[in-house]
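*Asks:* Sequence and computational prediction follow.
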Amino acid sequence: MNDYQVSSLVNAILDKYYYFRIEDVCLCFKRARESSSYGGFYGRIDGSVIMAWFATYDRERDEVIHSLDNVKTEYNTEDSISRDEYKELLLARIAGGDLYANADYMKMCEINNIFFDKRIEIGNYKYNRLHKFDKK
């Protein structure tokens, strides 16, 4: 395959299987190399062969995902606490001199800053990109 064919194949894979993670891609190629269920490898590789590998992998992946839905998971909610209760617990442990609680509290504050305080900035950025050429 030449560079143009590889580039167009990569774009086709990204368009069709946009939900794959890099681990999925690696596992697909590993299974294609080791398994006969992906079709025989006769010394030729082209876009249609690789796309067939991805289609086979996608079917297998869907079967596994749907079988996981049938497994009922029970969660123990008796010991669950809210975010605010966890924060109060950490502050109480910090007041008692627990250094690990202080580190956990710092991590919680950092996560809070990353995920919750940046939402407005991200929303404004997306809005401004979407309405960049609107008349004002």
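*Replies:* Cool, got the structure.

*Asks:* contacts, neighbours, all on C-alpha from now
*Replies:* Noted.

*Asks:* now Val71: how far from Tyr42?
*Replies:* From Val71 over to Tyr42 the distance is 39 Å, taken as C-alpha to C-alpha, to the nearest Å.

*Asks:* Sorry, slip of the keys, the one I care about is Val49.
*Replies:* The separation that Val49 has from Tyr42, given C-alpha to C-alpha, amounts to 10 Å.

*Asks:* So which of the two has more stuff around it?
*Replies:* Val49 (16 against 6; other C-alpha atoms under 10 Å).

*Asks:* Quick one: residues contacting Asp46.
*Replies:* Under the criterion of C-alpha atoms under 8 Å, 6 or more residues apart in numbering, the contact list for Asp46 reads Met1.

*Asks:* Also the one 5 residues further on?
*Replies:* Met51 makes contact with Ile13, according to C-alpha under 8 Å, 6+ apart.

*Asks:* want to compare, so here's the second one:
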Amino acid sequence: MLYWDSINPKNVLDVFNAPQLTVSGISREIGTMKLQALMVKWMNSFLRFYSVNGSMDAIQVADTINLVLEIYPYYTQYDFKLFFKMAKMGKFGEIYGRMDGEVIINWLKKYDAHRATVAQSESMKYADKFKERYPAEETEGVTYPEYLAIKHRASMGDKEAIKQFTPP
């Protein structure tokens, strides 16, 4: 819990730049039961934040954790810490007096979509760096229907079309 309390990701990029030991990796290292116990502590800390009519009992928490581990085995502790922070800040919607597994799973879907969007954006930025180093050659191109028309004209003896098929 000391490590959990010490981490404070502010955005998804912080998650991507953090140590990448996934929950499935943690499970292999310390065992599934110990991971589930850790996640119960993380989840209970999150649930205490809310003042709702009915709180989740131990079985609901355990079921939710098992579903989360099954759906998101690639998440790290940083993902969960950021997710809980964003949820507390209302980034995924209001709760209207109810906090249960369904709400958490739906919020995680929204977090996952946000995470995927950021990952895609970062991947495109990274790819764009290579475009600057290796600019595309400027070539004239034709569409496939244009190619077929040129090919037909060349087969009919059109000298200009034959020239277009001749390699430089």
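*Replies:* Yes, it's here. Please read these numbers as outputs of a predicted model, since none were measured by experiment.

*Asks:* TM value for the aligned chains?
*Replies:* TM-score for the superposed chains, counting by TM-score structural alignment, normalised by the length of the first structure: 0.51, backed by 73 aligned residues with a C-alpha RMSD of 1.3 Å.

*Asks:* so where in the first structure does stretch 105-113 of the second structure end up aligned?
*Replies:* When stretch 105-113 of the second structure is aligned against the first structure using TM-score structural alignment, it corresponds to residues 51-59.

*Asks:* So which bits of that stretch are buried?
*Replies:* Of the residues in stretch 51-59 of the first structure, those with enough neighbours to count as buried (16 or more other C-alpha atoms under 10 Å) are 51, 53-58.

*Asks:* Please identify which helix or strand holds the residue nearest the centre of the second structure.
*Replies:* Taking C-alpha atoms, centre = their mean, the centroid of the second structure lies closest to Ala116, which sits 2.8 Å from it. Counting by DSSP states H and E, the secondary-structure element that holds Ala116 of the second structure is helix 101-133.

*Asks:* correct me, but Val61 of the second structure touches Val40?
*Replies:* Yes: here Val61 of the second structure reaches Val40: they are 7.0 Å apart, a contact under C-alpha atoms under 8 Å.

*Asks:* gap between Arg119 of the first structure and Val25 of the first structure?
*Replies:* For Arg119 of the first structure, the distance to Val25 of the first structure under the criterion C-alpha to C-alpha works out to 31 Å.

*Asks:* So for these two, which sits in the more crowded spot?
*Replies:* For Arg119 of the first structure and Val25, the more surrounded residue by other C-alpha under 10 Å is Val25, and the numbers stand at 15 against 12.

*Asks:* Tell me the counterpart of the more buried one in the second structure.
*Replies:* In the second structure, the residue paired with Val25 of the first structure is Phe80, using TM-score structural alignment.

*Asks:* The one helix or strand its match maps to vs the first structure, average offset?
*Replies:* Taking DSSP H and E as the definition, Phe80 of the second structure sits inside helix 77-88. On superposition with the first structure, the mean distance recorded for helix 77-88 of the second structure (mean C-alpha distance after the TM-score superposition for the first structure) is 0.7 Å.

*Asks:* Thank you kindly, that will do.
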